[in-house]
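Enquirer: I'll drop the sequence and a predicted model, then ask my questions.
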Amino acid sequence: MGEWLSIIGIGEDGPAGLSEASRDALAAAEVVFGGPRHLAMIAHPDKRAWPVPFSLAPLLALRGRRVAVLASGNPFWHGAGGSIARQIGPGEWRAFPAPSVFSRAAAQMGWRLEETPCIGLHAAPHERLRPHLAPGQRLIVTLRDGAAPQALAEWLAEMGFGASLVTVLERLGGPSARIRATRADGFDLADITAPVAAAIEVAGAGRVLTRASGLADDFFEHDGQITKRPVRALALSALAPRPGEMLWDLGAGSGSVGIEWLLAHPAMRAVGVESDATRAARARANAARLGCDRLEIREGRALDVLPALPRPDAVFVGGGMEENLLNALWACLPGGTRLVVHGVTLETEALLASWHGAKGGQMLRIELAEAAPLGRRRGWKSAYPVVQWSVTR
């Protein structure tokens, strides 16, 4: 087919900020695609705005003609570039990136970009920031519109981080750029104009999500069906999450194991299966609140749902394992999948002991006791022992 598409990053300074190569590519284009704001910056006889909802179909229909796409800054950082490159062969397009909003914001703030999490909130909930909220942390976020900075500040205050300094950066790179700062809990900025970003210096006494496995149980809403913190930490250790991997959490309950799996790395993926609709809704809510809205919860019996699940790298079954489910798992799991099963009842322990003898792996018996009041003194209150079988298929 040959090269027919130019993906051009454009800033708030418009065509004046384009490189000579970018200007040549734009001049040679028969058709130019972009958002209304970008299209208004240029003169061209055939300008076409992206459809709403967004679709690449009109662009792909022009394959073979000279086409240019305008995108903000670097098209491959929260831009259309990645979506386009997945649909078009590597020899069909060429990119002309400009400085991204994140690069411009970091340069204005004097922050090292490699040390600063950069998060796109223009089409995502504030909760995506939740894992990053810790005193002293610096964040740069892109926002949807002029009303978004105040909503972000209010959310930070609700989370206990109202002392955070929020610097609002408007129209960076253009002649009307403006930079203003305020505390989150005293947000008093008005007349904010998009495109807008915020640089956040986190401060306050809100609860911080620890990076080690085993969040406190009260981070999760639950009805008692939850893998408790010490046992969850051992489960995640055995599941051994690696960047980009997919987890099946069968019998998701509160969603705690799937959520902590996702917190291990932003590229992690997880599907939870839960037969109880109320628990499924609770797991979704827990995931959203803790910044893991990408946790997918499917309702139904595990045996019924298994055939439609994406290929896993690890599988966790937190309780209620039966031989028919174990047989089904062993039959469908690809080689190399890590399987971790917990059991509390004698029947499940006997089942896991039998499979351990036949298939190998590791068996652990986890016995925990917690200090609790005993009259006027204290004593050990033991929990039910948990048997863990972990094996690689």
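Expert: Nice, thanks for sending it over. Everything quoted here is computed from the prediction, not taken from an experiment. Numbering: from 1, shown residues only.
Enquirer: only C-alpha atoms for contact and neighbour calcs from this point on.
Expert: Noted.
Enquirer: can you give me the helices in the stretch 251-393 of the chain?
Expert: Using DSSP state H, counting those that start in this stretch, the helices of the stretch 251-393 of the chain run over 256-263, 277-289, 302-305, 323-332, 346-359.
Enquirer: Export those as JSON lines, with columns for mean neighbour count.
Expert: Below are these laid out as JSON lines (neighbours: other C-alpha atoms under 10 Å):
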{"stretch": "helix 256-263", "mean neighbour count": "27"}
{"stretch": "helix 277-289", "mean neighbour count": "19"}
{"stretch": "helix 302-305", "mean neighbour count": "15"}
{"stretch": "helix 323-332", "mean neighbour count": "13"}
{"stretch": "helix 346-359", "mean neighbour count": "15"}
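Enquirer: In addition, the following structure is provided for comparison:
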Amino acid sequence: MITVIGLHNPQLLPDALRERVLGCDLLVGGARHLAAFPETKGQRIAIDARVEELLDRLVATHAAGKKIVVLASGDPLWYGIGATLRRRFTPEQLEIIPAPTAVQLAFAALGEPWNDALLLSAHGHPLEPVISRLLQAPGRAAILTDTCNTPGRIAARLLAAGFPDCAAAVCERLGESRQRIVRAQLSEIREQSFDALNVLVLFPPATATEERPFGLNDEELEHDGLITHLEVRAVALALLRLRPDSVIWDLGAGSGSVALEAACIAWRGQVYAVERDRSRVERLRQNLERWGNTRIQVVEGEAPQVCEGWPDPDAIFIGGSGGQLVELIDYCTQRLQPGGRIVINLVTLELLQTALAALGAHGLRTEVRQVVVSRSRPLRGQTYLAALNPVYIVSAGQPEEMDVDV
């Protein structure tokens, strides 16, 4: 049996666990942890980058029946050595004894609940996936940092990516006599330096997107009359078959009506919206500011040129082509993820024929729906139905992906 002990304050370690540490044949831990037990008589190994060599040594020592203790910070199974040990040892071979994690201590020091917090680690991990997760789910969050991915660097990257300049806190040396809590705006955190042992906590404000139901009325959006109407929008979004983590391109985004609704469905994903008309881009940004969504990246420019740096999409909506429909389709079919969908809204028969020919040339199976919507209007104390312009909705995907009707 290998005993894995999580530490918070070594001086508060119960006597029974201290005896295990002092009486073991092999003591493993970080240099800081080992220094807390200088009186240990067994062999000592400091954890460094040579993890596989360490695991080999532990397997051999365990096979010899020796007593092994591994020291870790907080909960060894939360971004700790516990997950590494499980690569070589079964649960029955490990006795995990956790202590409070740095995140628990941070929220306790702040007096803030954390049952709904997003918990991430940039400690020894690439920063980009952390930034991506924070942009996808911009709620209360705690991030473990290190000397490379410091609070200042994380704050700078978040703000550059459009994350709100929200309230934040850096909690240093938690549980020690030198504990320090710094509360500030994220932009202020960006300019400061902190002790290497810290946790960064973010408190972005709740957005209107989190509070509203799916379905925005046309009148709730700023637009110039050219908008994907609510009823047509609902059908197009259904045909895109979005998942919570989908990456979506909205080409010819206009007012952003489709992008906003798509971001509600793909609440852990990302939406990239491009619009070439500057006045429409301004209206789009106004709609994003009103309804609040950090998962939508707006680009003013011409598709497909501006799409080069975007991740390959799971779904593409084309609401406007700027006279380059064939070129857009050619580009989109090359970038679309396996199993992805392309949905195109059109109003003329000529463009419908062009789209079907271009999609068919790439071996995609297509379906066409005509959506005709009438809305009630008052008429001399009574009600009549006024028709909107009919819209053709083309959906396309690989043949095996198009067998299920929506």
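Expert: Right, received. Where do you want to start? None of the values given here were measured: they were computed from a predicted structure.
Enquirer: a markdown table for the helices of the stretch 251-393 of the first structure, including distance to Thr167 of the first structure?
Expert: A markdown table is the format used below for these (distance: least, C-alpha to C-alpha, whole Å):
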| stretch | distance to Thr167 of the first structure |
| --- | --- |
| helix 256-263 | 27 |
| helix 277-289 | 24 |
| helix 302-305 | 47 |
| helix 323-332 | 51 |
| helix 346-359 | 55 |
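Enquirer: quick one: which of the ones you listed is nearest Pro175 of the first structure?
Expert: When the helices of the stretch 251-393 of the first structure are compared by C-alpha to C-alpha, helix 277-289 sits nearest Pro175 of the first structure, at 38.4 Å.
Enquirer: That closest one - contacts with which helices or strands?
Expert: Applying 3 or more C-alpha pairs under 8 Å, 6 or more residues apart in numbering; DSSP states H and E, one finds that helix 277-289 of the first structure makes contact with strand 296-299.
Enquirer: tell me which element the aligned partner of Val182 of the second structure in the first structure falls in.
Expert: When the first structure is aligned by TM-score structural alignment, Val182 of the second structure is paired with Arg180. Using DSSP states H and E, Arg180 of the first structure maps to strand 178-183.
Enquirer: Could you check that strand and say which residues are buried?
Expert: Within strand 178-183 of the first structure, the residues that count as buried by 16 or more other C-alpha atoms under 10 Å are 179, 181-183.
Enquirer: can you check stretch 388-398 of the second structure too?
Expert: Neighbour-count burial for stretch 388-398 of the second structure [16+ other C-alpha under 10 Å]: 391-398.
Enquirer: Could you report the neighbour count for Ala16 of the first structure?
Expert: Using other C-alpha atoms under 10 Å, Ala16 of the first structure has 12 neighbouring residues.
Enquirer: residue in the second structure matching it?
Expert: Checking TM-score structural alignment: Ala16 of the first structure goes with Gln11.
Enquirer: how close does its match sit to Gln270 of the second structure?
Expert: 46 Å (C-alpha to C-alpha, to the nearest Å).
Enquirer: Ok, His8 of the second structure next?
Expert: 38 Å.
Enquirer: Likewise for Ile81 of the second structure?
Expert: For Ile81 of the second structure, the distance to Gln270 of the second structure - C-alpha to C-alpha - is 32 Å.
Enquirer: Between these two, point out the one with more neighbours.
Expert: Gln270 (27 against 20).
Enquirer: Give the full set of residues in contact with that one.
Expert: By C-alpha atoms under 8 Å, 6 or more residues apart in numbering, the contact set of Gln270 of the second structure is 136, 245-248, 263, 295-297.
Enquirer: Now tell me what touches the helix or strand where Ile154 of the second structure lies from outside.
Expert: Ile154 of the second structure is part of helix 151-160, with elements assigned from DSSP H and E. With C-alpha under 8 Å, 6+ apart as the test, helix 151-160 of the second structure has contacts from 127, 131, 135, 145, 165, 170, 186-187, 189-194, 200.
Enquirer: Looking at these, which is nearest Thr209 of the second structure?
Expert: Leu135 (13.8 Å).
Enquirer: which SS state does the closest one fall under?
Expert: Here Leu135 of the second structure takes the helix state, with states given by DSSP: H, G, I helix; E, B strand; the rest coil.
Enquirer: Phe163 is in contact with that one, correct?
Expert: Yes. Assessed by C-alpha atoms under 8 Å, Leu135 of the second structure is found in contact with Phe163 at 6.6 Å.
Enquirer: is it fair to say Gln108 of the first structure lies in a helix?
Expert: Yes. Membership of Gln108 of the first structure in a helix is supported by three-state DSSP.
Enquirer: if I look at the match of Val182 of the second structure, how far off is Ala198 of the first structure?
Expert: Where Ala198 of the first structure is concerned, Arg180 of the first structure sits at a distance of 10 Å (C-alpha to C-alpha).
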